[in-house]
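In: next comes the sequence, and after it the predicted model I'd like to discuss.
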Amino acid sequence: MTRSFLDVVEAWNGESVVTTFDSATGAWMFVALHDTRLGPAAGGTRMASYPAPVDGLIDAMRLAEGMTWKWAGVGIRFGGGKAVIAIPDDLGDEARAGLVDRYAAHLVSLRGAFQTGVDMGTTPEDMARIGAISGYAVGLVDGKPGDPGPYTARGVFAGIRAALAHRFGEAAVGARSVLVQGLGDVGFPLAGLLAEAGAALYLTDLREDAAERAQARFGGTVIPAGDIWDVDVDVYAPCAVGATLNPDTIPRLRCGIVAGSANNQLLSEADAERLRERGILYAPDYVINAGGAVAFAAIHQGERDETRLRAQVDEIGSSLREMFEEAASARESPLHAARRRAQRFLNANGGPSAGAR
């Protein structure tokens, strides 16, 4: 049964959701602010079609909470927020352009409570337009759009090396096999980094042509999307939709490590324990996929030196090593160590929550 808007909002532990209906297109805009103790909320804007508008609202809320833990987990003073624009399936290019402009105007009305960047379904060019209208897009350099994907991929690569070192005692990627699921803005450059390091690549995407493009560029083996659970690999790197780790799929996994860029990889937190019980090392998604957020936060604060930006992103590997060690000592999932780290930063820098807790 579809849940109502009221039921969803009443059950949420965040601070607020600003909801707008765009009558010109039939789209819904949801800006979810989960926790602003560390500062104004920042997070991507996702544009996608959903079975019902309430599903877009739920997605915005889940993603906003993930941003709270992401910013706190890497020690950056932004609040957790996310926006979802739930669009009809038949939205044309002209209608989409008008919708982006009206969304930017909507951000102006929030007066800086939410700053945004690229997410699934939006582009760097969208952010340049949103930034020009509203002034609330991050990742722009002199008004020109940046692409967070390569930075996110670099952070995932650093996280994979950290996980390999913890799980197998050696960070070298060259002797390992990696299944990259999703060859988009992050999965594609991640595949390139892995190929350059000598990994045995397995590539899969719901869009077969995307996997074939990656194979033509980097080599590797294309795996049909429905067959990924039958492939023996050292690392499974989910880089597409969330909730691929759940009670149905975890028993089928044939890997030693899960380390990828997708948001909300676990259907529920209980799935982290299911992974641990199977001896699979899980790199918490909101830490390992923070590379784009780390880089764009630094750019937003004036950093322009590419070497320093990359070094900040590479620190994700060091953070994950500490979490893996803490979790191993406590005989628990790294998810718990990641959450404690984030909570410590929130408590030390943000004070009591203003949200409904």
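Out: Nice, I can see it.
In: from here on, just use CA atoms for contacts and neighbour counts.
Out: Will do.
In: neighbours of residue 321, how many?
Out: Counted with other C-alpha atoms under 10 Å, the burial measure for residue 321 works out to 21 neighbours.
In: how about the spatially most central residue of the chain, secondary structure?
Out: What sits nearest the mean C-alpha location of the chain, by C-alpha atoms, centre = their mean, is residue 263, with 3.9 Å. In three-state terms, and counting by DSSP: H, G, I helix; E, B strand; the rest coil, residue 263 is coil.
In: ok, and the closest non-adjacent residue to it?
Out: Sequence neighbours aside, residue 242 is the residue nearest to residue 263 in space, at 5.5 Å (criterion: C-alpha to C-alpha, 6 or more residues apart in numbering).
In: kindly report the same for residue 294.
Out: Residue 294 sits nearest to residue 313 (C-alpha to C-alpha, 6+ apart), 6.3 Å away.
In: please, which helix or strand holds the one you found?
Out: Assigning secondary structure by DSSP states H and E places residue 313 in helix 306-330.
In: one step back: hang on, the residue nearest to the centre of the chain packs against residue 241?
Out: Yes - taking contacts as C-alpha atoms under 8 Å, residue 263 lies within contact range of residue 241: 7.1 Å.
In: how far away is the residue nearest to residue 294 from residue 68?
Out: Distance from residue 313 to residue 68, counting by C-alpha to C-alpha, to the nearest Å: 18 Å.
In: how about the strands in the stretch 51-200 of the chain?
Out: Per DSSP state E, counting those that start in this stretch, the stretch 51-200 of the chain has strands spanning 79-86, 114-118, 140-141, 144-145, 177-181, 200-204. These are given in chain order.
In: which other helices and strands contact the first one?
Out: Helices and strands in packing contact with strand 79-86 are listed as strand 27-35, strand 41-48, helix 53-73, strand 114-118; criterion 3 or more C-alpha pairs under 8 Å, 6 or more residues apart in numbering; DSSP states H and E.
In: mean neighbour count added to the ones you listed, as JSON lines?
Out: Below are the helices and strands packed on strand 79-86 laid out as JSON lines (neighbours: other C-alpha atoms under 10 Å):
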{"stretch": "strand 27-35", "mean neighbour count": "26"}
{"stretch": "strand 41-48", "mean neighbour count": "26"}
{"stretch": "helix 53-73", "mean neighbour count": "24"}
{"stretch": "strand 114-118", "mean neighbour count": "26"}
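In: comparison target, given below:
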Amino acid sequence: MAVFSNSSFSEHEHVAFHHDPVSGLKAIIAVHNTVLGPSLGGCRMYPYSNDDEAITDVLRLSKGMTYKAAMANLPMGGGKSVIIGNPHTDKSPEIMQAMGAFVESLGGQYIVAEDSGIAVSDVHLMAQQTKHAGGLNAKFTYEGAPSDGNPAPSTAYGTFVGLKAAVDFALQKDLSELTVAIQGVGQVGYRLAKHLHEAGAKLIIADTFGPAVDKAQSEFGAKVVDINEIHAVDADVLAPCALGATINPTTINSIKAKVIAGAANNQLLTESLGQVLFDKGITYAPDYVINAAGIIDIHHQQVDSSAAKMKAHIEMIGTTLTDIFTLSQAQQRPTNIVANELAEAKFK
């Protein structure tokens, strides 16, 4: 089990492991960088096949949060946590409370929030054991309605804004003229599908969770394909909204879409694949830029702000992406490298 020699270690400040034999919790917290402020990042619960898979995932996610916060102009660093287990069958209040105690043991270095497999109600259980939990005292949504603390609606809206910016830049078409393939229709992917459906786009969807597929198919008239085929369908836009590394040497040559813009973290298995996408003429929206609205939401809930201010901040995602696309074109360099350098200039 490699940590320091893991290719994703990338100068992490702190990586902590915890096993609570009473509750059964097995978890990892990774703090990548705290130069701009305490690290904030969601807790993911997933049935990883082995420990190395969990370690690599948390390291990649944590690093991504540092870049995400920097590009969103937020006074915070990047961290992440993972719980090893199936969120549909293994989750319990005891595990959530034990996770809260684990977060508390880091003394504020890491602020936990919801993520894939973890609901806001789970973070409330964690908060019984830690004061370092984000997104629990939400006052408003970007639309102005009361909030239950779930940042997924903001993440989906920000992804929609970013997707539209990418389409405007690369295709110069209205969304009603397009077909969008959405890989994963969970909390964020479903809401993104709703935005796109209301804008008139045709949808192709895939997910491993049957009820989520059925819901999106019924409500949006979406075409359903296998999760292992979604990347290769005939579509104008591919929107990865599930787990990371779906753009990899196995899938990349089958991608027909001319725009990749989705909410998933760490979409590229390796940074070098950004060059491959660039050479293929595919406009890639760097994941940590387009999916930053969740932490933007959490930030605005913690300071003196308003729904209008938060919405304006989220909509800057489109402007930031357009700047990245423009620089990429001018410099003839892949968008992920351009974005990385802009972020690193802020936190290094």
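Out: Cool, the structure landed. Since the structure is predicted, the reported quantities are computational estimates derived from the model, not experimental observations.
In: still on that earlier bit, mean per-residue distance, the helix holding residue 313 of structure 1 versus structure 2.
Out: Following the fit onto structure 2, the mean deviation recorded for helix 306-330 of structure 1 is 0.9 Å by mean C-alpha distance after the TM-score superposition for structure 1.
In: quick one, the helix or strand just after that helix and strand 79-86 angle?
Out: Using DSSP H and E, the next helix or strand after helix 306-330 of structure 1 towards the C-terminus is helix 334-350. Per axes from the mean of the first three to the mean of the last three C-alpha atoms, to 10 degrees, the angle that helix 334-350 of structure 1 makes with strand 79-86 is 110 degrees.
In: which parts of helix 334-350 of structure 1 are buried?
Out: Of the residues in helix 334-350 of structure 1, those buried under the neighbour-count criterion (16 or more other C-alpha atoms under 10 Å) are 334-339, 341-343, 345-346, 349-350.
In: and the closest residue to residue 269 of structure 2 other than its chain neighbours, how many neighbours does it have?
Out: Of all residues beyond its chain neighbours, the one nearest residue 269 of structure 2 is residue 245 (4.2 Å), with distances taken as C-alpha to C-alpha, 6+ apart. Per other C-alpha under 10 Å, the neighbour tally for residue 245 of structure 2 reads 17.
In: I'd like to know how far the counterpart of residue 245 of structure 2 in structure 1 sits from residue 149 of structure 1.
Out: Alignment note (TM-score structural alignment): residue 245 of structure 2 maps to residue 243 of structure 1. Spatial separation of residue 243 of structure 1 from residue 149 of structure 1 under the definition C-alpha to C-alpha is 20 Å.
In: over to residue 78 of structure 1?
Out: 20 Å.
In: repeat for residue 234 of structure 1
Out: Note on residue 234 of structure 1: its distance to residue 149 of structure 1, by C-alpha to C-alpha, is 23 Å.
In: how about residue 207 of structure 1?
Out: Per C-alpha to C-alpha, residue 207 of structure 1 is found 18 Å from residue 149 of structure 1.
In: more crowded one of these two?
Out: Shown here are residue 207 of structure 1 and residue 149; by other C-alpha under 10 Å, residue 149 has more neighbours (23 against 13).
In: and that one, what does it touch?
Out: 185, 186, 189, 292 (C-alpha atoms under 8 Å, 6 or more residues apart in numbering).
In: what about the second one, how many neighbours?
Out: Residues near residue 186 of structure 1, counting by other C-alpha under 10 Å, number 25.
In: which residues does it contact?
Out: Residue 186 of structure 1 is in contact with 149, 150, 152, 153, 239, 261, counting by C-alpha under 8 Å, 6+ apart.
In: structure 2: which residue goes with the fourth one?
Out: In the superposition onto structure 2, residue 153 of structure 1 corresponds to residue 156 when matched by TM-score structural alignment.
In: distance of residue 77 of structure 1 from residue 175 of structure 1?
Out: 38 Å.
In: likewise for residue 80 of structure 1?
Out: Distance check for residue 80 of structure 1 against residue 175 of structure 1: by C-alpha to C-alpha, it reads 38 Å.
In: just residue 148 of structure 1 next, same as before
Out: Applying C-alpha to C-alpha, the value for residue 148 of structure 1 to residue 175 of structure 1 is 28 Å.
In: got it, and residue 118 of structure 1?
Out: When distance is defined by C-alpha to C-alpha, residue 118 of structure 1 is 34 Å away from residue 175 of structure 1.
In: name the nearest residue to the residue mapped onto residue 103 of structure 2 from structure 1, ignoring sequence neighbours.
Out: In structure 1, the residue paired with residue 103 of structure 2 according to TM-score structural alignment is residue 107. In space, and not counting its chain neighbours, residue 107 of structure 1 is closest to residue 134: 6.3 Å by C-alpha to C-alpha, 6+ apart.
In: in contact with the one you found, which residues?
Out: Under the criterion of C-alpha under 8 Å, 6+ apart, the neighbours of residue 134 of structure 1 are 104, 105, 107, 108.
In: can you select the buried ones from those residues in ChimeraX?
Out: The ChimeraX selection below is limited to those of the contacts of residue 134 of structure 1 classed as buried (16+ other C-alpha under 10 Å):
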select :104,107,108
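In: what's the closest of the contacts of residue 134 of structure 1 to residue 217 of structure 1?
Out: Top of the list for closeness to residue 217 of structure 1, among those and by C-alpha to C-alpha, is residue 104 at 36.3 Å.
In: ok, for the closest one, nearest residue in space, not its chain neighbours?
Out: Of all residues beyond its chain neighbours, the one nearest residue 104 of structure 1 is residue 130 (4.9 Å), with distances taken as C-alpha to C-alpha, 6+ apart.
In: run a quick neighbour tally on that neighbour.
Out: Number of residues near residue 130 of structure 1 (other C-alpha under 10 Å) recorded here: 24.
In: can you find the partner of it in structure 2?
Out: Under the alignment defined by TM-score structural alignment, residue 130 of structure 1 corresponds to residue 126 in structure 2.
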